[in-house]
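J.: pasting a predicted model and its sequence here:
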Amino acid sequence: MTLQTVILAAGMGSRLGRALPKPLTELSDGRTIMQQQHENIRAAFGSDARITTVVGYRAETVIEAFPHVNYVHNERYDETNTSKSLLRALGATGKSGVLWMNGDVVFDPRILGRAIEFIERDQSFVAVNTSKVSDEEVKYTVTAEGFIDKLSKSVKGGLGEAIGINYISSTYKKAFMRQLSRVDDQEYFEGGLELAIAEDGLLLEPMDVSDLYAVEVDFAEDLEQANLYV
């Protein structure tokens, strides 16, 4: 079965202070953030992996840069958050499980190599970094069985940070979509995951990638850090 992958790239990315959509930010090696994501996906899953990108702000610039993938439009990109962008994409990817990532993540391609084992057994996961726990990042706690219990920026006593690369299994995809449709327009997709855990029994594993680099580029200093790795 062809792996369905989604890149969330609808937002304005105003904190970085660039005119172009953030995924089109150029890295020090000459690639854009989105280009390295495409290359990482192809390296891990081959040319058959289906990439669906959610666009909104200056959508035409992203489509022009990468014309050979699939697109879903979030026309309300300035009024909604990642929960609604992801909901649109999941609705366009059939019944199979979906790997998705935020469009501003610069990461070691070996992270997706590590994800293959989870995807092959259709196990939902959130990639996490346990080496730091910053107040402004999405944090998590786990149950006694080791599955994720809480997942948000407001988590207290977090065990690590989510890096923005995730997978929802085919088994729980429909329930997750229902929860994404319920949450507030300004909610992050993690809010839908938390509801699916609490109400639908979603078993969500933390996939530890603390030994591999991953940077969500929100600010200029994040971009500087990302450029140290590429």
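T.: Received the coordinates, thanks.

J.: can we go C-alpha only for contacts and neighbour counts from here?
T.: Noted.

J.: tell me the contacts of Tyr77?
T.: Tyr77 sits next to 10-12, 56-57, 85 when contact means CA atoms under 8 Å, 6 or more residues apart in numbering.

J.: so Glu216 versus Ala196, what's the distance?
T.: In this structure, Glu216 and Ala196 are separated by 25 Å, where distance is defined by CA to CA, to the nearest Å.

J.: so between these two, which is more surrounded?
T.: When Glu216 and Ala196 are compared on other CA atoms under 10 Å, the one with more neighbours turns out to be Ala196, at 23 against 18.

J.: please spell out which residue in the protein sits farthest from the middle.
T.: For the chain, the residue at maximal distance from the C-alpha centroid (CA atoms, centre = their mean) is Ala144, at 25.7 Å.

J.: now name the helix or strand holding that one.
T.: Secondary structure here is read from DSSP states H and E; on that basis Ala144 sits in neither a helix nor a strand.

J.: kindly report the same for the one 5 residues further on.
T.: Mapping Asp149 onto the secondary structure by DSSP H and E places it in strand 148-152.

J.: which other helices and strands does that strand contact?
T.: When contacts are defined as 3 or more CA pairs under 8 Å, 6 or more residues apart in numbering; DSSP states H and E, strand 148-152 packs onto strand 139-142, helix 189-200.

J.: next secondary structure after it?
T.: Following the chain from strand 148-152 toward its C-terminal end, the next helix or strand by DSSP H and E is strand 161-168.

J.: try this one side by side with the last:
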Amino acid sequence: MKAVILAAGVGSRLGRPFPKCLSMLPTGERILGRQIRIFRQFGINEIFVVVGFKKNLIMEEFPDVYYRYNPIYYITNTSKSLCCALEFLDDDVIWCNGDVVFDEGVIREMAAHAGNAVAVDRKKCGEEEVKYRADQNGLILEISKKVAAPEGEAVGVNRIQKNDIPVFLQALARCKEQDYFEMGVEMLIKQGVDFSAVDISAYRCIEVDFEEDLKQALSMFAE
């Protein structure tokens, strides 16, 4: 199994002069450093970080992972950044956004799950959060920011099986430049490819988009 971390974006909503993934946590780790450590903790040692905005800062801070470059990061979103990494990989992959701070248990659950999966937190969501709806068997029906009557948040940690990567790449290629990768996931679901909702509500997990998110993350992971 391999890991992909999407860290190409400018992070304009947070407004820092450096990539969000380099934000420092109270533990002394940067967000990206924490992600890398946790992946390795579960034996996932081939880690590919997709970079763009101020890529040299990330690459100099973490020289011991693999890198893929999204050269048009400033006009594209996560659907295209994910393509940059998946097109080279031939294994099951767990991928996450580079601004998600999570407990070790989140990756434990995703690594243990057989099949395609979306990590979800069953909580009330705001307008900016990616939401989901599942059927009675726990299979994802919808995943986007516009889901009506959502069951909770899709937290930005996901898994794809090796055999489904080619068709997933085709779906991501059909996405518009500013689409999130969740659009590609929805396309696969409509083609009959299953993604299970893996409930990680018992663990701490937060995606840092705004200043308030960062403050909450610093509080949640203070110890």
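T.: Thanks, I have it. Since the model is a prediction, treat every value here as computed from it, not as a measurement.

J.: which non-adjacent residue is nearest Glu105 of structure 1?
T.: In this structure residue 105 of structure 1 is Val, not Glu. Across the structure, with CA to CA, 6 or more residues apart in numbering as the measure, the residue nearest Val105 of structure 1 apart from its sequence neighbours is Glu216 (4.4 Å).

J.: likewise for Tyr77 of structure 1?
T.: Closest residue to Tyr77 of structure 1 apart from its sequence neighbours, by CA to CA, 6+ apart: Gly56 at 5.3 Å.

J.: counterpart of the one you found in structure 2?
T.: Taking TM-score structural alignment as the criterion, the aligned counterpart of Gly56 of structure 1 in structure 2 is Gly52.

J.: contact partners for the residue nearest to the spatial centre of structure 1?
T.: The residue at the geometric middle of structure 1, judged as the C-alpha nearest the mean C-alpha position with CA atoms, centre = their mean, is Met101 (2.2 Å). Shown here is Met101 of structure 1, whose contacts under the criterion CA under 8 Å, 6+ apart are 6-8, 164-166.

J.: shared with structure 2, which of these?
T.: Here the contacts of Met101 of structure 1 are checked against structure 2 with both residues aligned by TM-score structural alignment, their matches' CA atoms under 8 Å, and the contacts held in both are 6-8, 164-166.

J.: pick out whichever of those sits closest to Gly46 of structure 1.
T.: Within the set of these, Val6 lies nearest Gly46 of structure 1; the separation is 15.1 Å, counting by CA to CA.

J.: alignment lookup: Gln161 of structure 2 to structure 1.
T.: Mapped onto structure 1 by TM-score structural alignment, Gln161 of structure 2 lines up with Ser169.

J.: from what I see, that match and Lys95 are in contact.
T.: No. Between Ser169 of structure 1 and Lys95 there is no contact, the gap being 9.4 Å when judged by CA atoms under 8 Å.

J.: and those two? Which one has more around it.
T.: The neighbour comparison of Ser169 of structure 1 against Lys95 (other CA under 10 Å) goes to Ser169, with 23 against 15.

J.: from Phe189 of structure 1, how far out is that one?
T.: Here the criterion is CA to CA. By it, Ser169 of structure 1 lies 15 Å from Phe189 of structure 1.

J.: next one: Thr53 of structure 1
T.: Note on Thr53 of structure 1: its distance to Phe189 of structure 1, by CA to CA, is 16 Å.

J.: what does Ile197 of structure 1 give?
T.: Spatial separation of Ile197 of structure 1 from Phe189 of structure 1 under the definition CA to CA is 13 Å.

J.: just Tyr77 of structure 1 next, same as before
T.: Remark: distance between Tyr77 of structure 1 and Phe189 of structure 1 (CA to CA) = 14 Å.

J.: before we move on, what about Asn129 of structure 1?
T.: In terms of CA to CA, Asn129 of structure 1 sits 18 Å off from Phe189 of structure 1.

J.: residues touching the aligned residue in structure 1 for Val106 of structure 2, list them.
T.: Residue correspondence, TM-score structural alignment: Val106 of structure 2 in this structure matches Ile111 in structure 1. If a contact means CA under 8 Å, 6+ apart, then Ile111 of structure 1 has 209, 212 as its contacts.

J.: what's the mean deviation for the helix or strand harbouring Thr61 of structure 1 versus structure 2?
T.: Taking DSSP H and E as the criterion, the element that holds Thr61 of structure 1 is helix 59-65. Once the two models are superposed, helix 59-65 of structure 1 sits on average 0.5 Å from its counterpart in structure 2 (mean CA distance after the TM-score superposition for structure 1).

J.: what's that helix packed up against?
T.: Secondary elements touching helix 59-65 of structure 1 (3+ CA pairs under 8 Å, 6+ apart): none.

J.: list the buried ones in that helix?
T.: 59, 62 (16 or more other CA atoms under 10 Å).

J.: run through who's touching it.
T.: Contacts to helix 59-65 of structure 1, defined as CA under 8 Å, 6+ apart, come from residues 10, 20-21, 24, 55, 71, 73.

J.: the same query, at a cut-off of 10 Å, please.
T.: Counting by CA atoms under 10 Å, 6 or more residues apart in numbering, helix 59-65 of structure 1 makes contact with 9-11, 20-24, 32, 34-35, 53-56, 66-67, 69-75, all of which sit outside it.

J.: looking at these, which are in strands?
T.: Among these, DSSP state E puts 9, 53-55, 70-73 in strands.

J.: and which of those is nearest Phe118 of structure 1?
T.: Distance to Phe118 of structure 1, by CA to CA, is smallest for Thr53 among these, at 22.2 Å.

J.: return the residues in contact with that closest one.
T.: In this structure, Thr53 of structure 1 makes contact with 5-10, 62-63, 66, 69-73, 85-86, 89, 100-101, 103, judged by CA under 10 Å, 6+ apart.
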